[in-house]
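>>> What follows is a predicted protein model with its sequence.
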Amino acid sequence: MIKGKEILGRNIVALSTGEKVDTVRDVVFDHQGNQVLALLVDEGGWFRAAKAVPFDRIRSIGEDAVMIGSPADVTSSRDDARLGDALESKTSLIGMTLLTTDGQNLGRIADVYFDEHTGAVVGYEATGGLFADLSSGRAFVPAPSDVQIGTDAAIVPLSVAAAMKENPGGIRGALKSVGSAVTGSVQQASDSVREGVQSATDSVKGAVQNATEAANERQQEYVVGKVSNSEIVADDGTVIIKKGETITPLHAEVAEWHGKLPALAAAATGGMIAGAVGQATHSVRGAYEDMASATKERQKEYAIGKTAGADIVLDDGSVIVKKGEVITGPQADAAEKAGKLTALATAATGGAIANAYDDARERVQDSYEDVKDAAADKQKAYVVGKVAGSNVVADNGEVIVAKGVTITSHQADRAEQTGKLAALTAAATTGAVTGAGSHNAVPLTASDTVGRRVKADVRAPNGSLLAVQGQIVTPEIVARAESLGLEQQLIDATIGQSVGDSVADATAGAGAALASGVASVSEGASNLLSRAKNWLNEKREETEAAFKDREEEFREQRIRDALGRPVTRVILAPDDSVILNVGEVVTNKAIDTARAHNVLDMLLDSVSKDAPNIDPVASRPNESGQAALDSQGEVKSE
C-alpha cells in the first residue's frame, strides 16, 4: 500500500538504460474505476500536452524510485484518451468531503492510499469527521468498490462507517479458549485477575486523564480573552485562529481538539507581550512627539524622573548621567547648558521603553508560570506513592528513583528540578499498570489484532505500508503480515505483547504525552520570550532611530524658521568670540558656525518670534558679529 503524497518527487528510472527519466509530479486517478490511472511527470500546457506514465507500464514502486521499462513508457495525454479526460475533468479528490448514503460526515480527504501492484484505491486519509483520532485529527476510511465521486463530495455506503468501528475479537477469543481449557476454579481465578487488571487500568487511566484535563483546562483559561500574535493552523490546513484575533472559548476547544493548544498558549503569550509593548511604545512615542514640539523647559520636565537608557557624556568625557540612573533637575540643567538636552530626552525615552518591556515580560512570565506550576503540581501529586516501573536518571547520572521503589514527594521535587518530571510520570504510570497486570500475561498472535485500530504505521522492508494509523485490522492485513513476517510489528502497533503490556503502553504514552506537552509549552514560552526580547531590542533601536530622524526634521524646520530673523541675545562660541550680536539676523553662515561650536540650540532658542522692525542705522550694535551680513557691516562703518 502506498500513500499518494509519499510518492511525489520520487525519481522515475528506466530499466533499459538505468537513467532517470523524470520525477513524479502528481497521481492521476480514474474516479469511475477508483484506481490510479497514471503518474504525472509533466503538466504540459495547451492542447492536452501533459506527459505521464500509465500505471500498467510501471514495473515496480520502490522506496526511492519508480521503475519503468524504458523512456518510451512515458506517454502524452494526446495519445491516451482516458488520461486526457481525467486531466480535463479537473476533479480533485483532495479536499473532497466523504459522506455516507445516510449523510454521516466521515471527514475531508487529505490523501489517498493505493495498492502498489494493482493501482486500486485502498482507502482515504480523512481529516475531521466522526472517527477522527483525538490526537491527530485524522482517520483511515476504507475505500468501497462502489464509491460515487461528485463535484463536492464522495458518497460511500453505510458499510464503510461500520467497518471503521473498532470490534476486537482476537483477544477475547484467546481468553475464552484459555478459559475453556482449565477447570472452573482456575477460570474463576483468571476472571478475578482480569478484573484486578481492569480495575488498576481504569484507575491509572483515570488519574492520567484527570491530570491531562486539569492541564488542558488551565491552559484554556489562560488563553481565552487574549490576542493571538500568530496564525494557528491545524495539520489539515484549517485555520483555527488568525493573527490579531481575540481568543474565544471556541478557539481554545478547537485548538485542543486538533492538538494545537500548546501553540495557542504560546501565541497568546506573544500577544500579551506585543500588546503591552505596543501600548508602551505608543505612549512613549506620543510623549516624545509632544516633547519634540515643546520648549526646552518642557523637554526637561519630560526627562526628569525617568530612567536613562544610555550614558550622557560631554565632549570632554565627563558624564552628566549614567545609564540606569533616574534623571534629576540639575542633570537636566547641565544637559541643556552643554547642548545635550536632546540626547538626554532620547535616553529617557529608551529607558521608558526598557522599563515597559521589563514590566510586560514580568507580567507574562508570571501568568505562564501559574499555568506551568499548576500542571507540574498535578503531575507530582499523581506520581507520589506509586512504584516506579523503570529507573529515572538525571542528565548528570544521578539516580532520582530506581525501578521498583515507591516514589516520594522529595523524589518528585528532585525530578522537577532536574527536568525529569515527564520521565518520572511515565515510570510511575508503567509501574502502576505492570504491577497490577504482571500475573495475567496472555500470548498474542497476529489474528488477535483483527478488529483492532492501528495506533502507528506498519511498514514492509521496502517502505510500503502494511497498515496505517487509524485503520481497522482485517483478516487480509493479517495474512499479508504473516507473508511478510511482520506479525509482531502488527501486534505491537495495535495491542502490544500482552494485555498488561498493551494497557501499560497506552497509559505510559498518555502520561509521557501529558508531561512532554507541558514541557513543550514551557519551552515554547521560553523561546517566545527570547524572541520577544530580541524583537523588543530591534524595535527599541528602530524607535530611537525614528526619534533621532524626527528630532533632526524638527531642528531643520527650526533652522528654516530662524533664517533672516534677529537674535535676542549675544551668541558666543566656547572661546567667547561673538557669532551673532543682539539684533543681528540669523544667516546660513551663523547656523554653520553655531553648529561647529555646538551652540546651535542656544542660537535657535534666542531667535526673536516678533515681527522684525529693525533700523540698521539706529539700532546697529557696537560690534558686528563675524557672521553678520556684509551690508550691516557697511552701514555700521558709515
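All right, it came through fine. It should be emphasised that the depicted structure is a prediction, and the values quoted were computed from it without experimental measurement. Numbering: from 1, shown residues only.
>>> Every contact and neighbour count from this point should use C-alpha atoms.
Will do.
>>> Can you name the residues in contact with stretch 74-83?
28, 37, 38, 47, 48, 49, 50, 51, 52, 53, 54, 84 (Cα atoms under 8 Å, 6 or more residues apart in numbering).
>>> Give me the distance from it to the chain's centre.
44 Å (Cα atoms, centre = their mean, to the nearest Å).
>>> Between the two ends of that stretch, how far is it?
End-to-end distance of stretch 74-83 (Cα to Cα, to the nearest Å): 12 Å.
>>> Can you list the buried residues in that stretch?
Of the residues in stretch 74-83, 74, 75, 76, 77, 83 count as buried by neighbour count, 16 or more other Cα atoms under 10 Å.
>>> Strands along the stretch 401-550 of the chain, start to end?
458-459, 465-467 (DSSP state E, counting those that start in this stretch).
>>> which secondary structure elements does the shortest one contact?
Using 3 or more Cα pairs under 8 Å, 6 or more residues apart in numbering; DSSP states H and E as the contact criterion, the neighbours of strand 458-459 among helices and strands are strand 465-467, helix 487-494.
>>> Inside strands: which ones of the buried residues of stretch 74-83?
Counting by DSSP state E, the part of these found in strands is 75, 76.
>>> Determine the three-state secondary structure at the residue nearest to residue 600 when sequence neighbours are not counted.
Leaving aside its sequence neighbours, residue 600 sits nearest to residue 594 (Cα to Cα, 6 or more residues apart in numbering; 4.7 Å). The three-state label given to residue 594 by DSSP: H, G, I helix; E, B strand; the rest coil is helix.
>>> My read is that residue 594 contacts residue 580, right?
No - between residue 594 and residue 580 no contact is recorded; they are 9.3 Å apart, counting by Cα atoms under 8 Å.
>>> If we ignore the residues flanking it in sequence, what's nearest residue 361?
residue 273 (6.6 Å).
>>> another structure for you, compare them:
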Amino acid sequence: MKKSVEIVGLPIISIIDGIEIGKVKSLVINPEKGSVDFLTIENEDWQVSVKAIPFKRVIGIGEYAVTIESESSVIDLNEIPIANSLVNKKIKITNTKVMTRKGQLLGEVLEYYVDDESGNLLGSLLNVSGKEVALASDSVLTYGKDIIIVEEDASSKFLDSVEYLENPQIEATENQYEGDVEELLPASTESQSPFDEINASIDNHEESEAKALRLKQVDILYGKIVNKDILDNEGNILIPAGTHLSVDDIIKAQEQGPSVFVELSMNVEE
C-alpha cells in the first residue's frame, strides 16, 4: 500500500535499458473502476505530448523508484483517446470534499492510498471536524472532480487507522472509528439536496460525451489489423491476432473497460 504522495516524484527506471526515463508527474484516476490506470511522466525533452505508463506495465513501486521493463512501456496519451479522456477528467481525490448522496458534508480528503500491485484505490484519510479518520473505497459511490459522493452510512464505517485499509479481513467491529461519530459530524441536512439535481444534469452531460468518445474510437480503429491476441478481463481471447477490426469487435473491447481497450489500441496496425 502506498500513499499517492509517496509515488509522485519518483524516478521511473527502465530495467532493460538501464536508464531513467523521467519522474512520476501525476496519478491518473479511473473514477468508474476506482483505480490508478496510468502514471504520467515528467521529462524535459517531452514538451509537446503527454506521455504515461499504464499501471499494469509497472513492475514495482519502491521507496526510491518506479520500475518498468523497458522504454516501450511508455505511451503517448494523445494517441489513446480513452486514456487522454481520463487525464482530462482531472480526478485528484486529495483536498476533495466528501459528501453523502443526500448532501451531508462529512469532511475533506487529506490523502489517499493505492494498492501498489493492482493500482486499486484502497481508501482515504479524511479530516472530519478536525479529527483524522480513514474510509475504505468500498463506501465511495462517485469520484468527482470537486466532490466525492459516499454511501449514507459511510460515517459508521470510519476507521481509526489507515492500516486497516490494507487488511479487509479484520472484523468491522474492530475496524470502526472508536470516537463518537455523531460528535464529529455537522447536523443532518434536509433529505432533499440541491446536489441531486446538479448530479443528474452532470450525469446526462457525461453520458453524451461518453457516446461521442465511443463513436470516435470506432472511427479510429475500424478496419485496422490486430497484431496480438487481445484478452478479456478473465484472461480469455477476446479478439485474436490478425483480426480486421469490425464495429462489433471494437464495441466488445469497449465493454470490457479501459484496460482492455487501451491494450487493443496499442496493438493495431494499418
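Here it is on my side, so go on. Quick caveat: nothing in here was measured; it's all calculated off a predicted structure.
>>> looking at the strands of the stretch 401-550 of structure 1, which is closest to residue 383 of structure 1?
Nearest of the strands of the stretch 401-550 of structure 1 to residue 383 of structure 1, taken as Cα to Cα: strand 458-459 at 32.7 Å.
>>> The closest one corresponds to what range in structure 2?
Alignment note (TM-score structural alignment): strand 458-459 of structure 1 is unmatched in structure 2.
>>> And stretch 319-330 of structure 1, by the same measure?
Going by TM-score structural alignment, stretch 319-330 of structure 1 sits over no part of structure 2.
>>> And stretch 527-539 of structure 1, by the same measure?
Using TM-score structural alignment, stretch 527-539 of structure 1 lines up with nothing in structure 2.
>>> again, but for stretch 377-388 of structure 1
Under TM-score structural alignment, there's no match for stretch 377-388 of structure 1.
>>> Please report how far residue 488 of structure 1 lies from residue 543 of structure 1.
In terms of Cα to Cα, residue 488 of structure 1 sits 63 Å off from residue 543 of structure 1.
>>> More neighbours: the two, which one.
Remark: of residue 488 of structure 1 and residue 543, residue 543 carries more neighbours, 20 against 16, as counted by other Cα atoms under 10 Å.
>>> how far away is that one from residue 354 of structure 1?
In terms of Cα to Cα, residue 543 of structure 1 sits 12 Å off from residue 354 of structure 1.
>>> Most tightly packed of the strands of the stretch 401-550 of structure 1?
Burial of those is given as mean neighbour count (mean count of other Cα atoms under 10 Å); strand 465-467 ranks first at a mean of 21.
>>> so residue 459 of structure 1 touches residue 477, yeah?
No - Residue 459 of structure 1 is beyond contact range of residue 477, at 11.9 Å (criterion: Cα under 8 Å).
>>> can you list residues touching both of these two?
Each of 466, 467 lies in contact with both residue 459 of structure 1 and residue 477 under the rule Cα under 8 Å, 6+ apart.
>>> Dump the strands of the stretch 401-550 of structure 1 into JSON lines; add distance to residue 301 of structure 1 as well.
Compiled in JSON lines, those are given as follows (distance: least, Cα to Cα, whole Å):
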{"stretch": "strand 458-459", "distance to residue 301 of structure 1": "73"}
{"stretch": "strand 465-467", "distance to residue 301 of structure 1": "74"}
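>>> Which of the ones you listed sits closest to residue 513 of structure 1?
Going by Cα to Cα, the one of the strands of the stretch 401-550 of structure 1 nearest residue 513 of structure 1 is strand 458-459, 21.2 Å.
>>> Does anything pack onto the longest strand belonging to structure 2? Which helices or strands?
With DSSP E setting the assignment, residue counts place strand 19-30 as the longest strand in structure 2. Applying 3+ Cα pairs under 8 Å, 6+ apart, one finds that strand 19-30 of structure 2 contacts strand 11-14, strand 35-42, helix 81-89.
>>> Give me the residues contacting it.
4, 7-14, 35-43, 71, 86-87, 90-92.
>>> Return a ChimeraX selection command for the buried portion of those.
Selection of buried members from the contacts of strand 19-30 of structure 2 for ChimeraX, criterion 16+ other Cα under 10 Å:
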select :4,7,8,9,10,11,12,13,14,35,36,37,38,39,40,41,42,71,86,87,91,92
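>>> In three-state terms, label residue 111 of structure 1 for me.
strand.
>>> neighbours around the closest residue in space to it that isn't next to it in sequence, how many?
Excluding the flanking residues, the one nearest residue 111 of structure 1 by Cα to Cα, 6+ apart is residue 125, at 5.0 Å. Around residue 125 of structure 1 there are 24 other residues, counting by other Cα under 10 Å.
>>> Would you enumerate the residues in contact with residue 125 of structure 1?
Taking Cα under 8 Å, 6+ apart, we find residue 125 of structure 1 in contact with 109, 110, 111, 112, 113, 138, 139, 140, 141.
>>> So the last one versus residue 113 of structure 1, what's the distance?
Residue 141 of structure 1 sits 10 Å away from residue 113 of structure 1, taking Cα to Cα as the criterion.
>>> can you give me the helices in the stretch 151-270 of structure 2?
Taking DSSP state H, counting those that start in this stretch as the criterion, the stretch 151-270 of structure 2 carries its helices at 172-175, 181-184, 194-221, 247-256, 258-265.
>>> which helices and strands sit right next to the last one?
Looking back up the chat, that one is helix 258-265 of structure 2. Under the contact rule (3+ Cα pairs under 8 Å, 6+ apart), helix 258-265 of structure 2 is packed against helix 81-89, strand 230-231, helix 247-256.
>>> Structure 1: matching residues for the second one?
It refers to strand 230-231 of structure 2. By TM-score structural alignment, strand 230-231 of structure 2 lines up with nothing in structure 1.
>>> With the longest one instead?
Mapped onto structure 1 using TM-score structural alignment, helix 247-256 of structure 2 spans no residues at all.
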